[in-house]
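>>> show me how the following folds:
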Amino acid sequence: MHRSAPRLTRILACAAVPVMLVAAGCSSDDPGSGASPSPSASAAGGASAAPATTAAPAPSVAPAKFAKLPDACKAVTAKTVEDLVPEVKTKSGTPGKSSDMTSRGSCSWNGLEDKGVKGSDYRWLDVSLLRFDSDPTLGGGEKRAQDKYTDKVAEAKAAEGAIDVRTSSAPGIGNEARAVSYSLKKTGETFRYGVIVVRTENVVITVSYNGTGYAGAEAPAAGELMEGTVKAVKDAVAAVAAANK
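Presented below is the predicted three-dimensional model:
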C-alpha cells in the first residue's frame, strides 16, 4: 500500500505533460518558436511595405529661342520710314498700347505729301510684333507662333471690304512668310494695301503698308506697295534677332 501511492503520483504527472506542452505551444508568442504569423498580420505587413505612388512628371518642351522683343517703334529703321512715308508726322512713330512689352508691341507712322496741283500722296505704315514663350500646358513657343502665324494670314486675307485680294509666298524672310495685297474703298478713295505676315522662330511679325492719292493724285501701284512692305518687314526680322544677341 505504501509503494502504490508514489507510483500513482508519477503516472498522473507524466500524463499531464502532453497537455501542458500543447497548451504552451498554442499560446506562445515567441517568434523563435516556429509559429506561423496569422494571415491578417501578413497582410498588414505587406501593406505597410508597399511603395508610395508618385505623380507623373509634367511634359517638357524646348525653350523658346527669342526671349525679348525690340522696341516696335525702332524695329523699322528711320531710313526705311523716311523712304516709305514721305512727310511723316511723327518720325519716332506712334506706339500701340501693350501690357507686356516683352510679348507684344506695335507702332505706326503716317504722312501726307502735298504735291500742289498734282494732288497729295497719303501713306500709312504699321508693324506688329508677337512673341510666344514655351509652356508645358500650351506647347513650345515655336509651335504656338506657327498657330498664330496661320491665324494672322487668314485675318489679312479676310479684311473687311477688301477687293482684288491676292496672296503669294514671300521667300527669304524668316522661317515662313506670306504676302497679301488688296484694295479697299474708304473716305471716297481707293486705298491699296500690302501686308506681309512672317514667323521668325517664336515671333510673329505683321507689317501693313497702305496708301492712296488725293485731289487728283493716283493711288500707289500694288507692286510698289509690296516692295515697301518687304523692306520694312526685313528690318523688323533683323531687329528681333539683334534684340536677342
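>>> going forward, measure contacts between C-alpha atoms and count neighbours the same way
Noted.
>>> and Cys107, what element?
In this structure, Cys107 is located in strand 104-114 according to DSSP states H and E.
>>> what is that strand packed up against?
Applying 3 or more Cα pairs under 8 Å, 6 or more residues apart in numbering; DSSP states H and E, one finds that strand 104-114 makes contact with strand 94-95, strand 120-131.
>>> looking at those strands, which is closest to Arg104?
Evaluated over the helices and strands packed on strand 104-114, closeness to Arg104 peaks at strand 120-131, with 4.6 Å, by Cα to Cα.
>>> what are the contacting residues of the strand holding Cys107?
Residues external to strand 104-114 that are found in contact with it (Cα atoms under 8 Å, 6 or more residues apart in numbering): 69, 71-73, 81, 85-91, 93-98, 120-131.
>>> repeat that for stretch 237-245.
Stretch 237-245 has contacts (Cα under 8 Å, 6+ apart) with 66-70, 74-76, 173-174, 200, 205.
>>> report the buried members of those.
Judged by neighbour count, with 16 or more other Cα atoms under 10 Å as the criterion, the buried members of the contacts of stretch 237-245 are 66-70, 75-76, 173-174, 200, 205.
>>> for those residues, which one is nearest Glu142?
Proximity of those to Glu142 was ranked by Cα to Cα; the top entry is Thr200 with 8.7 Å.
>>> that closest one is in contact with Lys148, isn't it?
No - with contacts counted by Cα atoms under 8 Å, Thr200 stays clear of Lys148, the gap being 11.9 Å.
>>> before we move on, back to that, which PyMOL command selects the buried ones in the contacts of strand 104-114?
A single PyMOL command is used to select the members of those judged buried by 16+ other Cα under 10 Å:
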select buried, resi 69+71+72+73+81+85+86+87+88+91+93+94+95+120+121+122+123+124+125+126+127+128+129+130+131
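>>> please give me the structure for this one as well, since I'd like to look at both together:
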Amino acid sequence: MQLRAQRDQREKRERRAAGRTRLLVCAAVVPAVLVAAGCSSDSGSDDAKDKAAKESAASESASPSPTVQAAAYGKLPEPCSVLAKKSLKDLVPKADSGKEGGSNDTATRAGCSWDSLDDNGVDGSQFRWLSVSMLRFESDATRGAGDKLAHDNFQKQLQDAQATKDAKSLKTEQVEGTGDEASVVRYELKKKEGTFKQQTVVARVENVVVTLDYNGAGLAGEKAPDADDMVKDAQKAAKEAVAAVTKANGPAEGGGGASSGSPAPSDAGSESASASASKSS
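Sure, this is the predicted structure:
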C-alpha cells in the first residue's frame, strides 16, 4: 500500500511538472506571435499610406489646369489705314504718308504716325503731329483674361500721359461712345519753337488698347491752334481707329481670336504723350 501511494504521488508530481513545461512553452510562443502580428500590422499601414499618396498624386495630375475666357479679338488692322483719307486731310493736311512703327509682331503691337508742316513763309507755319498705336492682349491662364490685361494697360497709358513733365493746364476727361472705355488727357507744353497743344486719347475695346496722340503748334509767329478744336478732332479720330479694330475682327473673327493660356506681351505699352510731344519738337 505504501509503495502504491508513493507511486501515485510521483505520477502526480510528473504530471504537474509536465503542465508547467507546457505553460512555459506557450508563454514563449505568445510574444513571438504578437511581434509577428505587430510587424504585419505596421507593414499593412505603410502600404496603405503609400497607396493613398499615389492615388492623391494621380488625382492632382488628372485635375484640369485653370482656364480663362478666350480673348475676343485675334488681330489688329493695318495701322496706317485705320483713319480715312479725309480724316488725315483734316488732321495732318500736309502729310504725304504715314510712317509705320517697327514691330516684331504686328498682330499684337502696331502703330503709325504722320507729321504735317504748313509753311506760310514770313507769316509762320502750322505744325501737326498724329500718332495711333494699338496693343492687343491675349488671355493667359496665369495673368488673366485679355480684356482685363487691356484694362490694366489702359489705366497705365492714362497715368503716363498725366505724368508728362512740364505739362501745363492738364485736364483729363472721359470720352463717350468710343470702345468699352476711353478718356482724353489734354495739356500745353512750352518748347523753344512755341507752345504745343497736346491731346492724348486712350481707348479700350475688348482686349485691344488704342492710344491716339495729336499735337500742334503755331510756329514762327503763327497763331496757336485752338485747343478745343484739337480735342474734338482727336476724339473723332480715336473713335474711327477703334471702329477699325472692331471691323478687322468682324463677327466671324470675334469671340475667340486668341486661345486661353497663350502668353501675353511682356512689355505692353505704347509711346507716352511726353514722347510724342518731344517728337514734335
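>>> run through the helices of the stretch 101-250 of structure 2 in chain order.
Residue ranges of the helices in the stretch 101-250 of structure 2, as given by DSSP state H, counting those that start in this stretch, are 146-162, 227-253.
>>> so what does Val175 of structure 2 match up with in structure 1?
Counting by TM-score structural alignment, Val175 of structure 2 lines up with Ala170 in structure 1.
>>> report the contact partners of that match.
Going by Cα under 8 Å, 6+ apart, Ala170 of structure 1 touches 176-179, 196.
>>> kindly recompute the last result at 10 Å.
Residues near Ala170 of structure 1 by Cα atoms under 10 Å, 6 or more residues apart in numbering: 176-180, 196-198, 230.
>>> quick one: which of the residues you listed is nearest Glu189 of structure 1?
Closest to Glu189 of structure 1 out of the contacts of Ala170 of structure 1 is Val180 (20.1 Å), distances taken as Cα to Cα.
>>> excluding its backbone neighbours, what's nearest that closest one?
Of all residues not flanking Val180 of structure 1 in the chain, Thr167 sits nearest, at 4.4 Å (Cα to Cα, 6 or more residues apart in numbering).
>>> the one you found and Arg178 of structure 1: what is the separation?
Taken as Cα to Cα, to the nearest Å, the spacing of Thr167 of structure 1 relative to Arg178 of structure 1 amounts to 7 Å.
>>> between these two, which is the more surrounded one?
Legend: neighbour count by other Cα atoms under 10 Å for Thr167 of structure 1 and Arg178, higher for Arg178 (21 against 16).
>>> these two touch, right, that one and Val153?
Yes - counting by Cα atoms under 10 Å, Arg178 of structure 1 does reach Val153; the two are 6.9 Å apart.
>>> shared neighbours, the two?
Here Arg178 of structure 1 and Val153 share the contacting residues 167, 195-198, 206, scored by Cα under 10 Å, 6+ apart.
>>> make CSV out of those and add distance to Gly161 of structure 1.
Putting those into CSV (distance: Cα to Cα, whole Å) gives the following:
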residue, distance to Gly161 of structure 1
Thr167, 16
Val195, 15
Ile196, 18
Val197, 20
Val198, 23
Thr206, 19
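>>> quick one: which of those residues has the most company?
With neighbours defined as other Cα under 10 Å, the most crowded of the shared contacts of Arg178 and Val153 of structure 1 is Val198; it has 30 neighbours.
>>> pull the contacting residues for that one.
129, 145-146, 149-150, 152-153, 170, 173-179, 204-207, 233-234, 236-237.
>>> rewinding a little: identify the contacts common to Thr200 and Lys148 of structure 1.
Common contacts of Thr200 of structure 1 and Lys148 (Cα under 10 Å, 6+ apart): 131, 142.
>>> burial of Asp105 of structure 2, as a residue count?
Residue neighbour count, defined by other Cα under 10 Å, stands at 8 for Asp105 of structure 2.
>>> that one and Ala150 of structure 2, how far apart?
Spatial separation of Asp105 of structure 2 from Ala150 of structure 2 under the definition Cα to Cα is 17 Å.
>>> picking up where we left off before, from the contacts of Ala170 of structure 1, which is closest to Lys186 of structure 1?
If you rank the contacts of Ala170 of structure 1 by distance to Lys186 of structure 1 using Cα to Cα, Val180 comes first, at 18.8 Å.
>>> please say which position in structure 2 that closest one maps to.
Aligned against structure 2 - with TM-score structural alignment as the criterion - Val180 of structure 1 pairs with Val185.
>>> surely that match is in contact with Ala227?
No - between Val185 of structure 2 and Ala227 there is no contact, the gap being 11.8 Å when judged by Cα under 10 Å.
>>> okay, and the common contacts of these two?
With contacts defined as Cα under 10 Å, 6+ apart, the residues adjacent to both Val185 of structure 2 and Ala227 are 198-199.
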